[in-house]
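Colleague: Have a look at this fold, sequence not included:
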């Protein structure tokens, strides 16, 4: 909210500089975006009066103006504004002046005629198009007739004021009003507030209840709803003081009725809405849910398509406004309006927020409804608005208020313990100190004994509910910088990681040690991507009711899709060698229950894991390299179970010939392989290999204890064997036979050659292995190794039908 320093001084006896005040607000209440004067950077801009004017001889739109700027002789200025006329007071930038965007005005000639300055529109001295009055949007702004020629214009336009732009957090909706700011500033400076309320004087002869009625069936969507009627108004421009209040707050002046509602919004934080009474479809007001796909045209002329959760203000069941968001086009106050129906209400903040966000119709009103409205000032604001409209538009306020619903302004009672206050804040406050804080906040406090105090929180602070909220109030009013520095009281418990935490941390370290870089991707994705790359396929992911964007509508059931998005991001920026891993949670729906959250570990690699160099041949990542990473990881995690890899073709997004399921003791714990080329094309990535493991299964699996195995000092003996086997015989089958029959001294088996093709019978392939034998306690003899090796060859021949080459 843009808070006017001059407006604050009407209610508080401030003797601090604006920037000092802003710093105090930032340290005590809410953040500050900026502190500035609208006149900053401007100079030599004064009041002028056009005393004479003639057409430019060399132009069909320029005028030569003689302008009185308080000097002995008028100055000559060439002006092209369409509304320039004699006798009007205007904004004049003199020779050497600085206007908006640091533009310097110089004396010169325009089409051969000397010009000694510039006549300015509001936009040319820093006003934005959004706040400059529409009547002057294409021409000069006329100053009041009592403006004195030659004086700086800043005081006449409120540009000499200082604006404190506050950044209000959602819990401090009371700070979106002058009323809230005055109360808070008075509290932390210990000042007496002179906040003034303007009572209404009903000068009409008719009863409001004879003109309108209001019935709210659902008090949840509109806890408070009140109406007044002002007859005989005359729509005109607001007085300059009111326009200044609005445009310094970032609101465009419109007319005297609409401007009053915006002024009250700034003063009390209470949004109001004014209707042209004679254009309403009837006189029975109500608030209801919109119908699904119901159409409604808002003030900005756009037709909105509504949902069942939206809320509407209706008259005779016909929609006239989006409740708390924007009024309708057909009932807006216009120059022809003579009778105004004035609405003050409180609408459900959650529904207003969702409605405004979905329709992208955020406004000053919706921002306040979303953060909460003070129920104690709804009627006060309505009455003051009616009185101001009467004064500025010459109307008659009818008798009484029509109330459709009313939320009582109930105060809250909270009991505090002085000992608890000091314990939480680390202070040594006395009861008198605490009483003083609540006195400055204007919270009634009743001391029960030396430790207990009952505090009555007024309705204007609807953000306070429990004792902890009052601890915060004490701390900020007492002064955060006055709180002593104390060390926390801690027990001497021994810290450490749980087995689960150690396993997850070890997993990260292990993959980073193998050259992968950690990535963190979104847990929300599209429905299609959420269904991809699942270990155990689930039909549908869990969807959000109110997603923030179309790319984040469902919870992920696999991590891989997020990694592929990261790879696409890198590849599009010419980073072609990418190796990423991510450890995180996936969310598996369980019917109507909360989803099951599983910890998963996934990796994605494209290009080469090793950079090109002069002595290494280019070798893009392949299935076996990724399988090696997974094998090494599972080995390093100390799993005692048997890990097997089984070819798989069930996942459409994976290459059917280069994908394998990972089984631990026969249980599916993950998969690895190449992303299907068609899927890779969709993600805009080159050939990429991925893996994903269910860490829940790995954490729960039995593991070997930490052991030390001394390195044998005795020599090893190797034997090579080449086998001719059928094509359907796998390496795993051969390894099982060798390890089973290899004997106690077999330490390692290594496949060093695979060959199929020419010079071999059809349907056959050649596999060559190196077997390493070693005794940890003695030197092996040739006879021992030969005997063990013969058992292996015989078993391979008998079991697999292998031919020893």
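Modeller: Thanks, I have it. None of these values were measured; they are calculated from a predicted model.

Colleague: From here on, just use CA atoms for contacts and neighbour counts.
Modeller: Noted.

Colleague: Let me know the secondary structure of the residue nearest in space to the middle of the chain.
Modeller: Most central residue of the chain, judged by C-alpha distance to the mean C-alpha position with CA atoms, centre = their mean, is residue 548 at 8.8 Å. Here residue 548 is coil, with the state taken from DSSP: H, G, I helix; E, B strand; the rest coil.

Colleague: roughly how far apart are it and residue 525?
Modeller: Taking CA to CA, to the nearest Å as the measure, residue 548 falls 11 Å from residue 525.

Colleague: Excluding chain neighbours, what is closest to residue 124?
Modeller: In this structure, residue 124 finds its nearest non-sequential neighbour in residue 100, 5.6 Å apart by CA to CA, 6 or more residues apart in numbering.

Colleague: again, but for residue 802
Modeller: Beyond its immediate neighbours in the sequence, the residue positioned closest to residue 802 (CA to CA, 6+ apart) is residue 725, lying 4.9 Å away.

Colleague: Likewise for residue 741?
Modeller: residue 792 (5.5 Å).

Colleague: returning to what we had before: residue 308 versus the residue nearest to the centre of the chain, what's the distance?
Modeller: For residue 548, the distance to residue 308 - CA to CA - is 19 Å.

Colleague: C-terminal to the host helix or strand of the residue nearest to residue 741, which secondary structure element comes first?
Modeller: Assigning secondary structure by DSSP states H and E places residue 792 in helix 782-800. On the C-terminal side of helix 782-800, the nearest following helix or strand under DSSP H and E is strand 803-804.

Colleague: quick one: that next one to chain centroid distance?
Modeller: The gap between where strand 803-804 is centred and where its chain is centred comes out at 68 Å by CA atoms, centre = their mean, to the nearest Å.

Colleague: Presented hereafter is structure B, for comparison with structure A:
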């Protein structure tokens, strides 16, 4: 939300620096994320001076150019080449001197420099009004008043307004602060706490009156639940045109583009008071009647953006006497009933619509407007008529005309203020310190919270209806505390804490794992648990039916809860690669979410991502690429750090890997790790190899720190380890090698392990290299070389016969 400081000063005559105001607003809970300086004319016409054209002759080398001499009030007369058809001797003109920065209509800057144009020197530029940002005319140079003195800064001639705009990160509960009036109310309360007492000046509507009663519309509200309050009036004989500069400047400062004087006034009042308004062209309201009702499902309606929409039976609509829809109530106007250049009379609407109804309609039609943003969160139901009068007065000021009807105000069931009792004891307990009672009453008064009665135990309060977020005693305490100042609360230097008697602290284990990874050069990431629903199609092990879908997603990219941490991690990988950071070591603790027939399930994971070089580039360190063996070593060392040893290696069944293994303890699967498939990487635009490890963290917690110590006699006979470097076709998996090995030797082969994978330009196309180790042991005797060689030869022949392997 953008708040103009100049606009704010219309409510509070405050003279603090903008930075100090920003700090106070942040302390009050309206967090200022930035302060931007805004100029009504970009550059504020700096370097533009008044000049007098002394001579004007034809350019000898160009038919459309003239050579002028211009007096700009200095000792030197400037020669300027000008292409404007209307330049003439004796004119008073704006001159951009050498070094002046000008801006085009897109905001791009360019600097005026000394130059030669068709062989003639030019020492500046005589400007048209569009070149200065003073208008859109480019038919010729701008002619100024002859009474102006040469050399006068043009910025003094025109009213250039500078403003400072606060960018406020407004929380959804603070509907009351979604306007300059609401922000001013909070600011006043904060200033009072800083011993600065200022009057809140709200715009006066005392001069509002009905001029004549010649254009009346009957108003019927058929659904009072969705439209608890609806008001309107007519204004005739208006002239729709461009808004005056003061109004345009206010809107431009907060990022709005002026449209016309009537629409600009409705936008102005919206951001001034927080009350959305809508103006209908009275000539297009058929039947002289306005009906607020719902329409049958499937009714077609074209909105202002030119999109034809199919209405829902619960969408509240503003209709004419023929029951034709003119506007989606509280959300968006229709293309056929809005104000145009030909409009001479309007019906001006001010209403309070049910927040839930507006939110549902806006979500159904994927519309998010300034009006719906406020209606959804709850506006002040008691400001409806006041805002209507305020807007009517402004329209009469900028568009002329007369108020030609009484105000119709349908408000059958008044929305009452909230009654809350504040207990002093509970307030002191929650805050942890006692705030003086008189200070509490002053803070409540500054927030327009009425004190009904005071007792020894507490205060009876009436909360204004516009504070939709303050309905409980705890809410009132929060209001008192944020105005009093969290930093002003005294706290004890005594530290109270609970002692954990857990034998296996989950947080401690995560910290141990994180510290180990960080010490090895890994960086922790935290990705959004919401992700794209399409990602499940990248793995056959993920099921679209198990997606936990959002009912009202912010976007298609955040439509479901993630079933795997792989894809959000790959988003981080490509984000870094695109920013020239290709050597990555990342880890994340996170959850996956699944919907099963039995209910919803959350599973905790730890994932590692490794890509590029192992270390940063350094002149005295040889660069070495991360590989499968490096990732496996990292995983095994982490398991060892957590007290998990003697894990078993088996081929992985996870189809996200082109090559991968699973590490298990007994029948408990702990980690899947390997090289991510190129087809998956291609979906993210990743061209380099990415290694991925996925810990089932819940299983790690089951066995880590809880493993029983088993004492067994050392084997009497030694084991023997032998390695093969196998050259294989790309499609051969470690799973095949693993199974073939145990088929060939069932008795003496104890373990098969893949410890390196190589795919590179040193191998022929379609080939890869596996480094595989084999553990052999006889429990009854020592193996000799003859037995070992026989087994290894048998394994070699098996691999050659079944998968076409050769030894490197």
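Modeller: Nice, I can see it. Nothing here was measured: the structure is a model prediction, and the numbers come from that model.

Colleague: What would you report as the TM-score here?
Modeller: The TM-score (TM-score structural alignment, normalised by the length of structure 1) is 0.71; 737 aligned residues with a CA RMSD of 5.9 Å.

Colleague: Can you list the helices and strands that the helix or strand where the residue nearest to residue 802 of structure 1 lies packs against?
Modeller: Take DSSP H and E as the rule and residue 725 of structure 1 turns out to sit in strand 717-726. Contacts defined by 3 or more CA pairs under 8 Å, 6 or more residues apart in numbering; DSSP states H and E place strand 717-726 of structure 1 against strand 764-773, helix 782-800, strand 803-804.

Colleague: Pick the most deeply packed of those.
Modeller: A comparison of these by mean neighbour count, using mean count of other CA atoms under 10 Å, puts strand 764-773 on top with a mean of 19.

Colleague: Report the distance from that one to the chain centre.
Modeller: Here the centre of mass of C-alpha atoms in strand 764-773 of structure 1, compared against the chain's by CA atoms, centre = their mean, lies 60 Å away.

Colleague: packing partners for it?
Modeller: Helices and strands touching strand 764-773 of structure 1, as assessed by 3+ CA pairs under 8 Å, 6+ apart, comprise strand 717-726, strand 746-755.

Colleague: I'd like to know which of these lies nearest to residue 665 of structure 1.
Modeller: With respect to residue 665 of structure 1, and counting by CA to CA, the nearest of these is strand 746-755 at 21.4 Å.

Colleague: Could you check that closest one and say which residues are buried?
Modeller: For strand 746-755 of structure 1, burial by neighbour count (16 or more other CA atoms under 10 Å) applies to 746, 747, 749.

Colleague: wait, isn't residue 750 of structure 1 in contact with residue 771?
Modeller: Yes - using CA atoms under 8 Å as the test, residue 750 of structure 1 is close enough to residue 771 to be in contact (6.6 Å).

Colleague: where along the stretch 501-650 of structure 2 do the strands fall?
Modeller: With strands called from DSSP state E, counting those that start in this stretch, the stretch 501-650 of structure 2 shows them at 523-524, 530-531, 548-549, 560-561, 584-596, 599-611, 648-651.

Colleague: scratch that, the stretch 351-500 of structure 1
Modeller: With DSSP E, counting those that start in this stretch, the ranges of strands along the stretch 351-500 of structure 1 come out as 396-397, 402-405, 412-417, 444-447, 452-457.

Colleague: For the closest residue to residue 58 of structure 1 other than its chain neighbours, give its distance to residue 79 of structure 1.
Modeller: With sequence-adjacent residues excluded and distances taken as CA to CA, 6+ apart, residue 58 of structure 1 is closest to residue 111, at 6.5 Å. If you measure residue 111 of structure 1 against residue 79 of structure 1 using CA to CA, the figure is 12 Å.

Colleague: The two: which has the busier surroundings?
Modeller: More crowded of residue 111 of structure 1 and residue 79, by other CA atoms under 10 Å: residue 79, with 22 against 13.

Colleague: Please tell me how far residue 628 of structure 2 sits from residue 690 of structure 2.
Modeller: Shown here: residue 628 of structure 2 relative to residue 690 of structure 2, a distance of 10 Å by CA to CA.

Colleague: what sits in contact with each of these two?
Modeller: Taking CA atoms under 8 Å, 6 or more residues apart in numbering as the contact definition, residue 628 of structure 2 and residue 690 share the neighbouring residues residue 675.

Colleague: how about residue 179 of structure 2, what's its match in structure 1?
Modeller: For residue 179 of structure 2, the aligned residue in structure 1 is residue 177 (criterion: TM-score structural alignment).

Colleague: tell me, how many neighbours does that match end up with?
Modeller: The burial count assigned to residue 177 of structure 1 is 20, neighbours taken as other CA under 10 Å.

Colleague: pretty sure it is touching residue 267, no?
Modeller: Yes - Residue 177 of structure 1 lies in contact with residue 267 (CA under 8 Å); the separation is 5.3 Å.

Colleague: any idea how far residue 547 of structure 1 is from residue 640 of structure 1?
Modeller: If you measure residue 640 of structure 1 against residue 547 of structure 1 using CA to CA, the figure is 44 Å.

Colleague: Leaving out chain neighbours, which residue sits closest to whichever residue in structure 2 pairs up with residue 278 of structure 1?
Modeller: With TM-score structural alignment defining the correspondence, residue 278 of structure 1 maps onto residue 283 in structure 2. Closest residue to residue 283 of structure 2 apart from its sequence neighbours, by CA to CA, 6+ apart: residue 345 at 7.0 Å.

Colleague: My read is that that neighbour contacts residue 237, right?
Modeller: Yes - between residue 345 of structure 2 and residue 237 a contact is recorded at 5.9 Å, counting by CA under 8 Å.

Colleague: residues contacting the residue lying closest to residue 77 of structure 2 once chain neighbours are set aside?
Modeller: Taking CA to CA, 6+ apart as the measure, residue 77 of structure 2 lies nearest to residue 71, with 5.1 Å between them; neighbours along the chain are not counted. Contact partners of residue 71 of structure 2, counting by CA under 8 Å, 6+ apart, are 51, 52, 53, 54, 77, 78, 150, 151.
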